[in-house]
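In: No letters, just coordinates:
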């Protein structure tokens, strides 16, 4: 009888198991995102005052010693939220973003239509005493809120870090309050208070850096310059007691520095190798 020897382990062909593909996460910037931010703003109001005679409507030429122009700081904290969309093409990222901000920016200035013998700043007083300095205006301004709608474009210095420039429309609500004070012909003090708020449309430009923390979360640091233009901010009058009034014209600009965090919708992109 023939005997067939059993095959030894050494006689068997080796078996190879294919290793699983390596999963690599790709940093993708394309998609919708929302987020929040906080920071500080260094605002500036350049405000001019023109005086007029309420009886005739004619402008008043203030005498020497008057204060008709002032540039004052309007600094304060800011906080708000943003939303946008990015498109990534290679190392370039393009996008649109809109934000809305609460603002604590405010400032103050004082103006004077100086008294003079027979001068126009103290109607009815031909020879004002030394205690009468003229018709004064105490002005307060604040930026109540603002927002922007901007384009963004930038370059990825690494897959996770974006340097970008941005610019577009800006808008905001500026509140102006003032107290106009003077004296009557019999030296009785008189004053009037008034305020107004106006929503202004302007422009903004800036730059920033944003870095991915995870595929969905990122953090950014951003600077913006904002200009809301010149506008007629407030008109006050002591009439009919004293025939004098004041008109205020203001130009507001702002330097904004803020840090923020964004959440990008959509899951991570996985590449197999």
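Out: Sure, I can see it. All figures in this text were calculated on a predicted structure; none of them were measured in a lab.

In: from here on, contacts and neighbour counts on C-alpha atoms
Out: Fine.

In: And the strands in the stretch 51-200 of the chain?
Out: 59-60, 69-89, 92-114, 134-158, 161-183, 189-212 (DSSP state E, counting those that start in this stretch).

In: So which elements touch the fourth one?
Out: In this structure, strand 134-158 packs against strand 92-114, strand 161-183, with contacts taken as 3 or more CA pairs under 8 Å, 6 or more residues apart in numbering; DSSP states H and E.

In: Using TSV, lay out those together with mean neighbour count and distance to residue 230.
Out: Formatted as TSV, the helices and strands packed on strand 134-158 follow (neighbours: other CA atoms under 10 Å; distance: least, CA to CA, whole Å):
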stretch	mean neighbour count	distance to residue 230
strand 92-114	20	17
strand 161-183	20	11
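
In: Those strands into CSV, with extra columns for distance to residue 147?
Out: Listed next are those as CSV, based on distance: least, CA to CA, whole Å:
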stretch, distance to residue 147
strand 92-114, 4
strand 161-183, 5
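
In: Figure out which of those is closest to residue 57.
Out: For residue 57, the closest of these is strand 92-114, at 16.5 Å, according to CA to CA.

In: Let me know which of the helices and strands packed on strand 134-158 is the nearest to residue 151.
Out: strand 92-114 (4.6 Å).

In: That closest one packs against which elements?
Out: So strand 92-114, by 3+ CA pairs under 8 Å, 6+ apart, packs with strand 31-52, strand 69-89, strand 134-158.

In: what angle sits between the first one and strand 69-89?
Out: I take that to be strand 31-52. 160 degrees (axes from the mean of the first three to the mean of the last three CA atoms, to 10 degrees).

In: How about the last one?
Out: Between strand 134-158 and strand 69-89, the angle formed by their directions is 20 degrees, by the same axes, to 10 degrees.

In: Check which residues of strand 134-158 are buried.
Out: Across strand 134-158, burial judged by 16 or more other CA atoms under 10 Å covers 134-137, 139-156.

In: ok, second structure coming up, stack it against the first:
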């Protein structure tokens, strides 16, 4: 019995000495009290939803003439350069950004809506034609650089489709058509909170040429019109960052 008690006491003493030595070693080498404090630093990585408003300026260049229905040969008669119209629109946007150091890359899709952007042609008080842009959507990407932790300067590019309604009252003609083209632009976005940001953005869109032809007006001769359209927009968008896969990324505080 005495031997057992002595052995037990010896083991307990050794364990106590080892624990004290370990604690002293951790303290001396910078243990728990010197561990870096971990905080959450705002990140641009994540999905975002946006809602905004903007203004647009539409420009149409029209080339009109006659063509031979049988051979397809055409002859330009008149050209109109710079028929333009302005208006306002609303926009909704969804996208995803990924931060790489001071750079941010992302993809987006947005839809612009409104029927206030109209281009009208009149002569001596009579309406000759009207072209109205009703809606538009763009899919594309952006690449930006962080001016500071909460401000992003970026450029963008994408593909755009838009619906235009064409009306020619004097000919009792109306139609709507889809124009497609490319978009480039840039902007500045700043974080208001960890979840909300506000951006101002400029875009330029160049659409492909759309051609409209009539049937024979006399004999085998018909009329045609080529329309080249470009649109410039400026928009202000409030975005909400949705952390679908977790919160902010923790980084050591230096």
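Out: Received the coordinates, thanks. What you are looking at is a predicted structure, and each value in this text was computed from that prediction instead of being measured.

In: coming back round to it: may I see the strands of the stretch 51-200 of the first structure arranged in a markdown table, with distance to residue 247 of the first structure as well?
Out: Below are the strands of the stretch 51-200 of the first structure laid out as a markdown table (distance: least, CA to CA, whole Å):
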| stretch | distance to residue 247 of the first structure |
| --- | --- |
| strand 59-60 | 10 |
| strand 69-89 | 12 |
| strand 92-114 | 11 |
| strand 134-158 | 10 |
| strand 161-183 | 11 |
| strand 189-212 | 12 |
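
In: Of those, which is nearest residue 44 of the first structure?
Out: Comparing the strands of the stretch 51-200 of the first structure by CA to CA, strand 69-89 comes nearest, at 4.7 Å.

In: Give me the mean distance between the closest one and the second structure.
Out: Here the mean offset of strand 69-89 of the first structure against the second structure after fitting is 1.1 Å, by mean CA distance after the TM-score superposition for the first structure.

In: Report all helices and strands that that strand contacts.
Out: Counting by 3+ CA pairs under 8 Å, 6+ apart, strand 69-89 of the first structure packs on strand 31-52, strand 92-114.

In: Out of the strands of the stretch 51-200 of the first structure, the one nearest residue 41 of the first structure is which?
Out: Here strand 69-89 is closest among the strands of the stretch 51-200 of the first structure (CA to CA), at 5.6 Å.

In: So for the closest one, what gets flagged as buried?
Out: Buried residues in strand 69-89 of the first structure (16+ other CA under 10 Å): 69, 71-88.

In: Same check on stretch 235-243 of the first structure?
Out: Buried residues in stretch 235-243 of the first structure (16+ other CA under 10 Å): 235-238, 242-243.

In: Show residues contacting it.
Out: Stretch 235-243 of the first structure has contacts (CA atoms under 8 Å, 6 or more residues apart in numbering) with 53-55, 123-124, 178, 180-184, 190-194, 244-248.

In: From these, list the buried ones, please.
Out: 53-54, 123-124, 178, 180-184, 191, 244-246, 248.

In: hmm, back to that, quick one, which of the helices and strands packed on strand 134-158 of the first structure is nearest to residue 30 of the first structure?
Out: Nearest of these (CA to CA): strand 92-114, 8.0 Å.

In: count of neighbours near residue 59 of the second structure?
Out: Using other CA atoms under 10 Å, residue 59 of the second structure has 20 neighbouring residues.

In: what do we get in the first structure for it?
Out: In the first structure, the residue matched to residue 59 of the second structure (TM-score structural alignment) is residue 44.

In: Pull up the gap between its match and residue 101 of the first structure, please.
Out: 17 Å (CA to CA, to the nearest Å).

In: Including distance to residue 253 of the first structure, could the helices and strands packed on strand 92-114 of the first structure go into TSV?
Out: Output for those, formatted as TSV (distance: least, CA to CA, whole Å):
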stretch	distance to residue 253 of the first structure
strand 31-52	5
strand 69-89	9
strand 134-158	11
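
In: Of those strands, give the one that comes closest to residue 219 of the first structure.
Out: strand 31-52 (9.3 Å).

In: if we can go back for a sec, would you turn the helices and strands packed on strand 69-89 of the first structure into a markdown table with distance to residue 165 of the first structure?
Out: Listed next are these as a markdown table, based on distance: least, CA to CA, whole Å:
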| stretch | distance to residue 165 of the first structure |
| --- | --- |
| strand 31-52 | 18 |
| strand 92-114 | 10 |
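
In: on that earlier part again, ok, now which ones touch the nearest residue to the match of residue 59 of the second structure once chain neighbours are set aside?
Out: Leaving aside its chain neighbours, residue 44 of the first structure sits nearest to residue 73 (4.7 Å; criterion: CA to CA, 6 or more residues apart in numbering). By CA under 8 Å, 6+ apart, residue 73 of the first structure lies in contact with 42-45, 106-108.
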